[in-house]
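Student: missing the sequence, but the structure's below:
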């Protein structure tokens, strides 16, 4: 699944779209995705000017986006009036990710509850070395159930 198709599965857009490609997936089981980290990514500009580091918070977001795609592939695509929200996330980071690195995410479906709550886990790798480990949950909600929207 290339970048253009990924945009069909996510509400995110530049500069908050972090996946370049989905390499492989099996609905209800797993998804493998990729992010190529470039010095031109907006988050890199100020993090940190003297030694560029890809922020761990953005690595977490890329992992969550992988989970969002697997969630939908395992159930159904989001309706126009639906959103996915991160219910919780535990993460651990082992190595710095910098421009020039290619991060591969492996995401595993741990549990699906009523088609509305999805528990998943996974790891992020650069050159075969684990740079992060994650465990998270997502919920699917109607936008109007979230209260008055100011936008």
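Tutor: Yep, that arrived. Bear in mind the structure is a predicted one, so any value in this text is a computation, not a measurement.
Student: switch to C-alpha atoms for all contacts and neighbour counts from now on
Tutor: OK.
Student: Report the buried residues of the helix or strand where residue 84 lies.
Tutor: Element membership for residue 84 (DSSP states H and E) is strand 82-93. Going by neighbour count (16 or more other C-alpha atoms under 10 Å), the buried part of strand 82-93 is 83, 84, 86, 91, 93.
Student: take the one below as the second:
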């Protein structure tokens, strides 16, 4: 298997919101993670999304019973994975655009509502060049609320 080799000798600190915004290009209203609390280089990361009623999608999804859209939960997985990639590549991918190639096996098990804290766990399955594949799970407290496998490509400028 011809996967890219990465040197994994440095310690990685959790990423607060300012660090996240230096690493990925997303901004309000599409920044779907507030911080990354655990990063294991070239392997996994855990992101946090504090779900608030003030988010614009709740105006229409759904006004009388607000539910975080499943596609935004998957986006939070992708953004957590992007932080992992930037850290793994020591910043070489910082700010670059990343495009979904596939989303597979997406399952939504329980609604995510305002007041929930989403813990987004992503694990690298493999990578080859600019293409990275991850499995992701989103949990509220210890309850699995969503899962998916996704592939994305980092685009050069």
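Tutor: Arrived safely, thanks for sending. Quick caveat, the model's predicted, so the values are computed rather than measured.
Student: Once they're superposed, tell me the TM-score.
Tutor: TM-score for the superposed chains, counting by TM-score structural alignment, normalised by the length of the first structure: 0.88, backed by 141 aligned residues with a C-alpha RMSD of 1.3 Å.
Student: re earlier: packing partners for the strand holding residue 84 of the first structure?
Tutor: helix 56-74, strand 129-142 (3 or more C-alpha pairs under 8 Å, 6 or more residues apart in numbering; DSSP states H and E).
Student: what residues does the shortest one touch?
Tutor: Where contact means C-alpha atoms under 8 Å, 6 or more residues apart in numbering, the residues beyond strand 129-142 of the first structure that reach it are 60, 63-64, 67-68, 81-97, 116-125.
Student: List just the nearest of the buried residues of strand 82-93 of the first structure to residue 42 of the first structure.
Tutor: Taking C-alpha to C-alpha as the measure, residue 93 is the one of the buried residues of strand 82-93 of the first structure closest to residue 42 of the first structure, at 21.1 Å.
Student: Report the contact partners of that closest one.
Tutor: 56, 131, 132, 133.
Student: Report how many residues lie close to the third one.
Tutor: Yep, that's residue 132 of the first structure we're talking about. 23 (other C-alpha atoms under 10 Å).
Student: What residue in the second structure is paired with it?
Tutor: By TM-score structural alignment, residue 132 of the first structure lines up with residue 146 in the second structure.
Student: Equivalent analysis for the first one, please.
Tutor: Pairing criterion TM-score structural alignment: the partner of residue 56 of the first structure within the second structure is identified as residue 70.
Student: Deepest-packed of the helices and strands packed on strand 82-93 of the first structure, please.
Tutor: helix 56-74 (a mean of 22; mean count of other C-alpha atoms under 10 Å).
Student: That one packs against which elements?
Tutor: helix 3-9, strand 30-36, strand 82-93, strand 102-113, strand 117-126, strand 129-142.
Student: Adding distance to residue 50 of the first structure, write the ones you listed out as TSV.
Tutor: TSV is the format used below for these (distance: least, C-alpha to C-alpha, whole Å):
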stretch	distance to residue 50 of the first structure
helix 3-9	30
strand 30-36	21
strand 82-93	21
strand 102-113	21
strand 117-126	22
strand 129-142	21
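Student: Which of these sits closest to residue 19 of the first structure?
Tutor: The nearest among these, by C-alpha to C-alpha, is strand 30-36 at 5.0 Å.
Student: Have a look at how far, on average, that closest one is from the second structure.
Tutor: Following the fit onto the second structure, the mean deviation recorded for strand 30-36 of the first structure is 0.5 Å by mean C-alpha distance after the TM-score superposition for the first structure.
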